[in-house]
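1. with the input below, show me the fold.
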Amino acid sequence: MPQPCFFTGIQASGTLTLGNYLGVICHILEIQDEYEIIIMICDLHALTIPKPNFNYREIGHEIAALLYACGLKEEKCKIFIQSEIKEHVELAYLLSPHITVSVLSNMIQYKEKKREQESGNLALLTYPVLMAADIFLYDADLVIVGQDQTQHLELATNIAQKFNNFYNKNLLKIPKFTIPHLGAKIMGLKNPQKKMSKSENDFLALLDDSQTITKKIKEAETDSENKIYYDPAKKPGISNFLTIYALLSKQEIKEAEKELQNLNYHQFKLKLIDLLNEKLGKIQKKYIDYQPRIKEILKKNTEYLKILATQKLNLIKKEIKFN
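-> Below is the predicted model:
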């Protein structure tokens, strides 16, 4: 029996962060022997907020090499760059008649980003439709996403149901969507009340050197109580550090609290710095090994996934009398 398929996407908007690692990558590491893993580097989605002089292909290669350096197995995990498989865009267009502009314009993320940009572009508006196409193109059984994508997943499910009902065929497979219970949202270091963010330059990168890690952790916001316990409402900074420490040391929050209860904030930060340097140092060494090989690995993955995407799209087009 073939293994079930896991699918997720990682935005090609910059280098991978600790939030990416703890929020998504660690969970994939736990299931990679149970599923066929497909990870898409979302360069088309990154265009919703375009950046001048930004090398999307270069950052895509960096992300792919880092993913494998984190422990994902080449033989189990197919990583590819979204724009390399054109069927994603074609399926998105075939889905688009089944969703209205008013529904898309009421998406929370669209409203927030439109407010930040002071104008909403078409790519930003239609982003959830392309996201739905990404998911359905590979008949995924399981999709892991962050907490901020819940509304988009509900929309993807709604699109699939409308599409299937319209053609009276189960053309689009609705997967199980799951959000990790711990670490799905790693918060910023400067502002621990907001998600760790590359756009706001409030993050720890997987490629940060030990000096940078030390500086960022020491300067991170905490509080004046100097007691270590988990309370995101009253102690967002320390609670975020506890989450990071617990995930990196493979403990539950309560276990980490007990281990650290007699330390002050300075001592806790030093302990966290040592743990981060140990974990990220190993990833960075493997990353150097993957750099010269990553283009060839991605080429092989793309050839394999292009066949699956073409077969799925042709099946859909045949059923809707479009080829």
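2. switch to C-alpha atoms for all contacts and neighbour counts from now on
-> Noted.
3. does residue 220 count as helix, strand or coil?
-> Secondary structure, DSSP: H, G, I helix; E, B strand; the rest coil: residue 220 is coil.
4. help me confirm that it comes into contact with residue 202.
-> No - counting by CA atoms under 8 Å, residue 220 does not reach residue 202; the two are 9.7 Å apart.
5. higher neighbour count, the two?
-> residue 202 (20 against 17; other CA atoms under 10 Å).
6. the nearest residue to the more buried one once chain neighbours are set aside: what's it in contact with?
-> Distances taken as CA to CA, 6 or more residues apart in numbering put residue 188 closest to residue 202, at 5.3 Å, once the chain neighbours are dropped. If you count contacts by CA atoms under 8 Å, 6 or more residues apart in numbering, residue 188 has them with 194, 195, 196, 197, 202, 203.
7. out of those, which comes closest to residue 41?
-> When the contacts of residue 188 are compared for distance to residue 41 (CA to CA), residue 197 wins out at 17.5 Å.
8. neighbours around the closest one, how many?
-> Residue 197 has 17 neighbours, counted by other CA under 10 Å.
9. any figure for the gap between the closest residue to it other than its chain neighbours and residue 212?
-> In space, and not counting its chain neighbours, residue 197 is closest to residue 203: 5.7 Å by CA to CA, 6+ apart. Plainly put, residue 203 is 11 Å away from residue 212 if you go by CA to CA, to the nearest Å.
10. to check against the first, give me the structure of this:
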Amino acid sequence: MAPRICSGIQPSGALHLGNYFGGIRPQIEHQDGAFLFVADYHALTTARDAHAIDHHRLDVAATYLALGLDPTRATFFLQSDVPEVTELAWILATVTPMGLLERAVTYKDRVARSLPTTAAVFFYPALMAADILAYRSEVVLVGSDQVQHVEICRDIAASFHAAHHKDVFTMPRVELGVPVPVPGIDGAKMSKSYGNHIPIFASGHELETKVMAIRTDSKTVDEPKNPEEDTVFALYSLFASKADRDEMARRYLAGGYGYGEAKRALAQLIRDHFAAARARRDEWLSNEKDLREILHEGGRRARAVARQTLDGARSACGLTKETR
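-> Sure, this is the predicted structure:
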């Protein structure tokens, strides 16, 4: 039997190619029995526009369904539809050392950059631990930037077990969506916060603009080029067949093949790859009632599992209720 997988994604704007290859695609490939959620509570650490948050929640849901998520195979839901997780997060907080949270890279980065930092930002890893532990997750699919948070989750679970002399939680392990980060148009890791991302469903003009802006070296059309050092080729390789990758690499090395031509080939490949999914996404967004019902049904299923885990944690703490 396949291990139970858990993963979430924040509804913080249009999803991009880094989200797709680093999270969405591997999640959908391993969706049977998985718990996949839209992390709207986590989004509140930075987002303030209520209308935008709800819009992005639905957009994320429509995107997942359009790209192949089957809600009869996976439990797909909104994080905020499972209040048991926030109660569990508080229980976990009682055994979480301050120093553990202070070492979180995301928190340290915000402090170092003098960005506004709330208690929620500090508490983020503890809530993520509750997300993971509530569903008895065996594997957590994350990007490389989230590995530390899963390690913190394991530390918190171990602290709880030691404090209450009872093993309540399943200890999860990490699996990376892709072994290396997907590069953005500037060659750095693709991220909305860096402004170097290419949206999955970028319009024709936006896609052309983004791809043509990919940073390259100054070699002329006639000069040979090293495909292993080029962002255009790296992105092309994510989509192309082996034969097409090998052919583009041959053209790079031979010379007489310019970056402009390579960029146009990449833009066309991205456009073709997501064309059918783009149409399905638009159809889902036009059926908001059905979309919300899928999420709510997933929330009901998720709550049933989270309730059992929470009851185990409450019992270990001496908080068993006579009636629930």
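11. the residue nearest to residue 197 of the first structure: neighbour count?
-> Using other CA under 10 Å: residue 203 of the first structure sits among 22 other residues.
12. give the aligned equivalent of it in the second structure.
-> Using TM-score structural alignment, the partner of residue 203 of the first structure in the second structure is residue 197.
13. its match contacts residue 191, correct?
-> Yes - the criterion here is CA under 8 Å, and residue 197 of the second structure meets it with residue 191 at 5.5 Å.
14. between these two, which contacts overlap?
-> With CA under 8 Å, 6+ apart as the test, residue 197 of the second structure and residue 191 both reach 18, 184.
15. so which bit of the second structure is stretch 307-322 of the first structure matched to?
-> Residue span in the second structure matched to stretch 307-322 of the first structure, by TM-score structural alignment: 304-319.
16. can you map out the helices along the first structure?
-> Per DSSP state H, the first structure carries helices over the ranges 18-20, 26-31, 43-46, 56-69, 87-95, 101-105, 108-117, 122-136, 150-167, 210-218, 236-248, 253-260, 265-290, 294-319.
17. distance to residue 4 of the first structure and mean neighbour count added to the ones you listed, as TSV?
-> Below are these laid out as TSV (distance: least, CA to CA, whole Å; neighbours: other CA atoms under 10 Å):
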stretch	distance to residue 4 of the first structure	mean neighbour count
helix 18-20	23	22
helix 26-31	11	15
helix 43-46	26	21
helix 56-69	21	21
helix 87-95	21	19
helix 101-105	31	13
helix 108-117	30	15
helix 122-136	14	21
helix 150-167	19	17
helix 210-218	38	16
helix 236-248	26	22
helix 253-260	31	15
helix 265-290	27	16
helix 294-319	14	16
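18. next, format these as a markdown table and append distance to residue 174 of the first structure.
-> A markdown table is the format used below for the helices of the first structure (distance: least, CA to CA, whole Å):
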| stretch | distance to residue 174 of the first structure |
| --- | --- |
| helix 18-20 | 24 |
| helix 26-31 | 20 |
| helix 43-46 | 21 |
| helix 56-69 | 26 |
| helix 87-95 | 14 |
| helix 101-105 | 20 |
| helix 108-117 | 22 |
| helix 122-136 | 7 |
| helix 150-167 | 6 |
| helix 210-218 | 41 |
| helix 236-248 | 30 |
| helix 253-260 | 33 |
| helix 265-290 | 34 |
| helix 294-319 | 14 |
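19. tell me which of these lies nearest to residue 7 of the first structure.
-> The minimum distance between residue 7 of the first structure and the helices of the first structure falls on helix 122-136, with 6.9 Å, by CA to CA.
20. and the closest one, what does it pack against?
-> In terms of contacts (3 or more CA pairs under 8 Å, 6 or more residues apart in numbering; DSSP states H and E), helix 122-136 of the first structure is packed against helix 87-95, helix 101-105, helix 150-167.
21. CSV for those helices, including distance to residue 21 of the first structure?
-> Below are these laid out as CSV (distance: least, CA to CA, whole Å):
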stretch, distance to residue 21 of the first structure
helix 87-95, 25
helix 101-105, 30
helix 150-167, 19
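22. burial check on the aligned partner of residue 173 of the second structure in the first structure, number of neighbours?
-> Taking TM-score structural alignment, residue 173 of the second structure has residue 176 as its aligned residue in the first structure. Applying other CA under 10 Å, we find 11 residues neighbouring residue 176 of the first structure.
23. again, but for residue 98 of the first structure
-> Neighbours of residue 98 of the first structure (other CA under 10 Å): 15.
24. for it, which residues are in contact?
-> Counting by CA under 8 Å, 6+ apart, residue 98 of the first structure makes contact with 159, 162, 163.
25. how close does it sit to residue 322 of the first structure?
-> 16 Å.
26. repeat that for residue 99 of the first structure.
-> Distance, residue 99 of the first structure to residue 322 of the first structure, by CA to CA: 19 Å.
27. with residue 182 of the first structure instead?
-> In this structure, residue 182 of the first structure and residue 322 of the first structure are 44 Å apart, going by CA to CA.
28. and those two? Which one has more around it.
-> Neighbour totals were compared for residue 182 of the first structure and residue 322, and residue 182 leads with 15 against 10 (other CA under 10 Å).
29. check the separation of the first and last residues in stretch 248-267 of the second structure.
-> OK, stretch 248-267 of the second structure end separation, CA to CA: 14 Å.
30. oops, could you answer that again for stretch 103-120 of the first structure instead?
-> Start and end residues of stretch 103-120 of the first structure are separated by 14 Å (CA to CA).
31. and it, how far from the chain's centre?
-> Relative to the centre of its chain, stretch 103-120 of the first structure is centred 20 Å away, using CA atoms, centre = their mean, to the nearest Å.
32. check stretch 185-205 of the first structure too.
-> Relative to the chain's own centre, stretch 185-205 of the first structure is displaced by 14 Å; criterion: CA atoms, centre = their mean.
33. just the buried residues of it, please?
-> 185-193, 195-198, 202-205 (16 or more other CA atoms under 10 Å).
34. residue 32 of the first structure touches residue 72, doesn't it?
-> Yes - using CA under 8 Å, residue 32 of the first structure is in contact with residue 72, at 7.5 Å.
35. so what does residue 213 of the second structure match up with in the first structure?
-> Aligned by TM-score structural alignment, residue 213 of the second structure pairs with residue 219 of the first structure.
36. so what's the residue count around that match?
-> 12.
37. and it, how far from residue 271 of the first structure?
-> Residue 219 of the first structure sits 15 Å away from residue 271 of the first structure, taking CA to CA as the criterion.
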